[in-house]
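# Next input, structure requested:
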Amino acid sequence: MLQNTLEVSVVKNLDFIESGVHICVVANQVVPNLAPILDRNLKAKRVVLVHTADFLQKAKDLASAYSNYQVKTEFFKIQSAFDIVSLRKDMQRLFNFYAEQKPLINITGGTKIISLTMFEKAKEYELPVYYVNTDDSLSWLVPDVESVYHLEDRVKIKPFLTANGFEVVVNELPSSNKLLRQVLDDLIANIDGYKEAISQLNYYAYTASSSLKSVSLSENVEGLRKLVGLFAETGLMKIENNKLIFKDEDARFFANGGWLEEYLFHQIKQLGSKIPKIQDNLCAVEVCKKTNSVKNEIDNMLLCNNNLYLIECKTKRFSKDQSPEGGVSSAIYKLDTLMRELGGTFARGMIVSIFELSKADYARAKQYNIKIVSLSELKDIKRHLTSWLS
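Predicted coordinates for the structure are as follows:
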């Protein structure tokens, strides 16, 4: 006969895990159903995803993400997320079918009443129960474990986006050219003096979109000539017959703002040894929702402690339009939307601009959990990134 209560005992290890089966409830937040499944100590081989009809697509997205790690999926539909009578019947069916397999029960997702009815049944069948905390740790409710368990950070960006219903369409690989990285370091160190020349470089790179050859340079471009000279040894661009000539389309993209994206990528990569919680880092990413063809571009994105961080890089001046559709406000609202769609509640954003932004811009961005780094602050970008990621 099954007991209604469990004897309380403190467990110091995970020897109580007898199975590779986890039962999870599908919800909007994917990390609680992704991070524990990828933790090798929790031994997941198969996941049963409990879902209502409204969350079937979300369940399928999670299953697609699991497949990247050779974890199999089964689906279990419940009729209601709120009706207690219906839920108790569904939970009885669920545990009648799976209890003998000694599954681990994840009660993090779903409505509170789903969590309570699952916990009620799990205790009845003496099965391990866990809850994933917002700080990415895991607490065991059954058995009584004396401390929280810190999950492995094994999630990568592409499976993370897959679980959220997106796929990576394009991901540009940044250059590994050491000379180029040195040039970028010199550029950032003197960013105050180069900002106007960078603005001119953006313009002439834009005019070269069809032929890799810009329109003729105007007379007052001494700063631009000096900037192009800085890149001369890299072979990406040169001035010939008073026109700016680019080596190829990648070089033109680089000159038209791509250099800042690449600089940020390498700064984050270097931080990896100091911040081991950084799991993944991508540059020049284009993502598309699986259910439509609308594409979104993200300059830099990284996963740190299973949370998504998005960075928007700006080498052009923002317009002075103060309306929600213009200027810095537009960039803030766009980034906020992407944060919520791609990363959920705990996603964070950053806008990096080579031009100085106003105190009002900083205050507006802060309201949306977006950090701004502008102009001379770029010289200390690693400190700003470290503070942001902590």
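# can we go C-alpha only for contacts and neighbour counts from here?
Noted.
# Mind telling me which residue is nearest the centre of the protein?
In the chain, the residue lying closest to the centroid (Cα atoms, centre = their mean) is Leu308, at 2.7 Å.
# Spatially nearest residue to it, not counting backbone neighbours?
Ala347 (4.9 Å; Cα to Cα, 6 or more residues apart in numbering).
# Then Lys213?
Closest to Lys213 by Cα to Cα, 6+ apart is Ile245, at 4.7 Å.
# how much space between that neighbour and Gln182?
Separation of Ile245 from Gln182 (Cα to Cα, to the nearest Å): 22 Å.
# So between those two, which is more surrounded?
In this view Ile245 and Gln182 are compared by other Cα atoms under 10 Å, and Ile245 has more residues nearby, 22 against 10.
# In the stretch 151-300 of the chain, mark out all the helices, start to finish.
In the stretch 151-300 of the chain, the helices defined using DSSP state H, counting those that start in this stretch lie at 157-163, 178-189, 191-207, 222-230, 249-253, 259-271.
# Which of the ones you listed sits closest to Asp336?
Shortest distance between Asp336 and the helices of the stretch 151-300 of the chain, using Cα to Cα, is found for helix 157-163: 16.3 Å.
# OK, contacts around Asn369?
If a contact means Cα atoms under 8 Å, 6 or more residues apart in numbering, then Asn369 has 348-349 as its contacts.
# ok, so what distance separates it from Gly349?
On the measure of Cα to Cα, Asn369 and Gly349 end up 7 Å apart.
# Strands along the stretch 201-350 of the chain, start to end?
In the stretch 201-350 of the chain, the strands defined using DSSP state E, counting those that start in this stretch lie at 213-216, 237-240, 243-246, 278-289, 295-304, 307-314, 348-353.
# which other residues reach the fifth one?
Read that as strand 295-304. Contact with strand 295-304 is made by 156-157, 261, 264-265, 277-289, 308-313, 389, as judged by Cα under 8 Å, 6+ apart.
# Could you also give me the structure for this second sequence? I'd like to compare it with the first:
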Amino acid sequence: MNNNTEKPIMMVCIASGQTMQNLLPALYLNPVKLSVICSENVKSTSSFEYLKRVIANITPNINVEKVNLSEESPNWEQVQTFANPCFKHFKDKYNEFRLILNITGGTKIMSASMLSSWQALGLEAFYCHTGKTVTLEWLNQHKSTEQSFKQQSPLLNIEHYLNAHGYELIDKNWKNNHRAKVKQALKNKEITHKLSNYAAKNSNEKNYFGKINTAAERKLNKNISPKEQQKPISGALKNDLLPLYQFLTKQQLLSYKEINNNGKTFVEHQFKDEATAKFLNGFWVEDYLTNILQELEQENIIAPECWASGIKIKIEGSKDEYAQNELDVAILSRNRLLIIECKSSHLENQDPINKLLMLKEKGGGLFGEAWILSAKNPKQEFVSRANVFKIKVFSMQAFTDIKQTLKAWVLGEKIQNSEETDQPLNAMQLALQKLQKQ
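Predicted coordinates:
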């Protein structure tokens, strides 16, 4: 690594499907000019556009330009044919600059071939590692040295990260709206913590909140008559449910009555209003998690700009409503994104897994992670499928420890308490299992 830091920097990088390995070094080294080499590959071109826009949003000091490599998957000779004259031009034109090549992007052939051409001119190059810290491995013909950057404050916020991966936030006022949601969740803190305690205490029950969920869904269903909306739920209240119902009655959120009809017991539910029905049907899990994250923010474990709840996003530039999504909770730490889906029902189908898989792979980037926090114990098949796609599932028994679990993730420590199969099923086993049931 050259110790001459007085010269302005001109950086060259290679666009690829991953934007962070080009974005982070640019933000740390702050070059005057960033030249991005793009092949004809669609991912490469998209990555350049994402990179250019997010840098413009963060700092106006970096001039970003595109350099076209007119091949989609160039071989060694094609890269050399492009790189030799291009890099010599850079050296001649920017001889007053400190020229640096970032070889992290592109294919292995592109990176190696460009490194060969670059080093032949006696110029500096590095490879970017993004672990707990961002480390630049400076390369030369004899040995490599490492330079790590410790962040005093986050380089990126949630919006920057999502922009860098091709998403835009639908709500441009998301920061203020997020803070409003935090205040609302704080009002419900006693209730949500009590509900989480009931969930953890009764974690052996398959569907502890089942009656309330069913009654709330009927209340909210506009496609049925008012009489059907108020239809009692079959089955008497078990003893372990009475404290929950008594607590909700005391909080004036719910009134209930057991009735007998032809020797069968039913339970009538009367919610305070539709908002309360939504809250008890699962929104409380998101509020509970929001309160936990607010506590971690107050303890300086997580920065205010590095988490948000209930943010709506869409694929950049798309007008298709199916390209829109909502993130229940998103957390940014160690330059990687964690997306959490909060559930209290509807774990019978694979929709939560499919949604998170898509968001994790596109919006999360190379190191993106996804969790499901569920107030209902999922079936083993659901957990197995989630494990296949490296999605962690935290069910009722994990509620009391979720704060420590989140803290561990933010700090890069080992995660425990998630639902895992002893031997996760692979995709083929899941397909065969499904066929056997048909």
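# re the thing from before, for the helices of the stretch 151-300 of structure 1, which one ends up most surrounded?
Most buried of the helices of the stretch 151-300 of structure 1, by mean neighbour count (mean count of other Cα atoms under 10 Å): helix 157-163, with a mean of 23.
# how far does that helix sit from the chain's center?
In terms of Cα atoms, centre = their mean, to the nearest Å, the centre of helix 157-163 of structure 1 is set 8 Å apart from its chain centre.
# what helices or strands is that helix leaning on?
Packing partners of helix 157-163 of structure 1 (3 or more Cα pairs under 8 Å, 6 or more residues apart in numbering; DSSP states H and E): helix 56-67, strand 166-171, strand 278-289.
# Can you tell me what Gly257 of structure 1 aligns to in structure 2?
Under the alignment defined by TM-score structural alignment, Gly257 of structure 1 is paired with Gly282 of structure 2.
# Might one say that its match is in contact with Ser344?
Yes - the criterion here is Cα atoms under 8 Å, and Gly282 of structure 2 meets it with Ser344 at 5.0 Å.
# ok, the aligned residue in structure 2 for Ala35 of structure 1 - contacts?
Matched to structure 2 by TM-score structural alignment, Ala35 of structure 1 sits across from Leu24. Leu24 of structure 2 makes contact with Val134, according to Cα under 8 Å, 6+ apart.
# what's the spacing between the strand or helix carrying Leu24 of structure 2 and its chain's center?
If you go by DSSP states H and E, Leu24 of structure 2 is part of helix 20-29. Centroid separation for helix 20-29 of structure 2 versus its chain: 20 Å, with Cα atoms, centre = their mean.
# Pull out the buried residues from it.
For helix 20-29 of structure 2, the neighbour count (16 or more other Cα atoms under 10 Å) marks 20-26 as buried.
# sorry, back to before: any idea how far the match of Ala35 of structure 1 lies from Ser234 of structure 2?
Applying Cα to Cα, the value for Leu24 of structure 2 to Ser234 of structure 2 is 57 Å.
# next one: Pro60 of structure 2
To Ser234 of structure 2, Pro60 of structure 2 is 63 Å away according to Cα to Cα.
# Any chance of the helices of the stretch 151-300 of structure 1 in JSON lines with distance to Ile332 of structure 1 as columns?
Below are the helices of the stretch 151-300 of structure 1 laid out as JSON lines (distance: least, Cα to Cα, whole Å):
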{"stretch": "helix 157-163", "distance to Ile332 of structure 1": "21"}
{"stretch": "helix 178-189", "distance to Ile332 of structure 1": "24"}
{"stretch": "helix 191-207", "distance to Ile332 of structure 1": "21"}
{"stretch": "helix 222-230", "distance to Ile332 of structure 1": "30"}
{"stretch": "helix 249-253", "distance to Ile332 of structure 1": "23"}
{"stretch": "helix 259-271", "distance to Ile332 of structure 1": "18"}
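# and Tyr149 of structure 1, which of those helices is closest to it?
Nearest of the helices of the stretch 151-300 of structure 1 to Tyr149 of structure 1, taken as Cα to Cα: helix 157-163 at 21.3 Å.
# before we move on, what SS does Thr104 of structure 2 have?
coil (DSSP: H, G, I helix; E, B strand; the rest coil).
# And it? What does it align with in structure 1?
Using TM-score structural alignment, the equivalent of Thr104 of structure 2 in structure 1 is Thr108.
# Let me know how buried its match is, in neighbour terms.
Other residues close to Thr108 of structure 1 by other Cα under 10 Å number 22.
# Then the one 4 residues further on?
Applying other Cα under 10 Å, we find 13 residues neighbouring Lys112 of structure 1.
# Likewise for the one 5 residues further on?
Counted by other Cα under 10 Å, the residues lying close to Thr117 of structure 1 total 18.
# Quick check: Lys158 of structure 1 touching Val170?
No - the criterion here is Cα under 8 Å, and Lys158 of structure 1 misses it with Val170 at 11.1 Å.
# about what we covered before: kindly reformat the strands of the stretch 201-350 of structure 1 as TSV and extend each row with distance to Ser329 of structure 1.
Below are the strands of the stretch 201-350 of structure 1 laid out as TSV (distance: least, Cα to Cα, whole Å):
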stretch	distance to Ser329 of structure 1
strand 213-216	31
strand 237-240	34
strand 243-246	33
strand 278-289	22
strand 295-304	17
strand 307-314	13
strand 348-353	11
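# Ok, which of the ones you listed comes nearest Ile23 of structure 1?
Closest of the strands of the stretch 201-350 of structure 1 to Ile23 of structure 1 is strand 307-314, at 22.6 Å (criterion: Cα to Cα).
# What residues in structure 2 pair up with that closest one?
Strand 307-314 of structure 1 maps onto residues 336-343 of structure 2, going by TM-score structural alignment.
# Next up, the contacts around the equivalent of Val48 of structure 1 over in structure 2.
Following TM-score structural alignment, the counterpart assigned to Val48 of structure 1 within structure 2 is Ser35. Going by Cα under 8 Å, 6+ apart, Ser35 of structure 2 touches 10-13, 64-67.
# helix or strand for Ser35 of structure 2, which one?
Assigned by DSSP H and E, Ser35 of structure 2 belongs to strand 33-38.
# quick one, that strand and helix 20-29 angle?
Calculated by axes from the mean of the first three to the mean of the last three Cα atoms, to 10 degrees, strand 33-38 of structure 2 forms an angle of 170 degrees with helix 20-29.
# Superpose on structure 1 and give me the mean offset of strand 33-38 of structure 2.
Its match in structure 1 and strand 33-38 of structure 2 itself, once the structures are fitted together, sit a mean 1.4 Å apart by mean Cα distance after the TM-score superposition for structure 1.
# gap between that strand and the chain center?
Offset of strand 33-38 of structure 2 from its chain centre (Cα atoms, centre = their mean): 27 Å.
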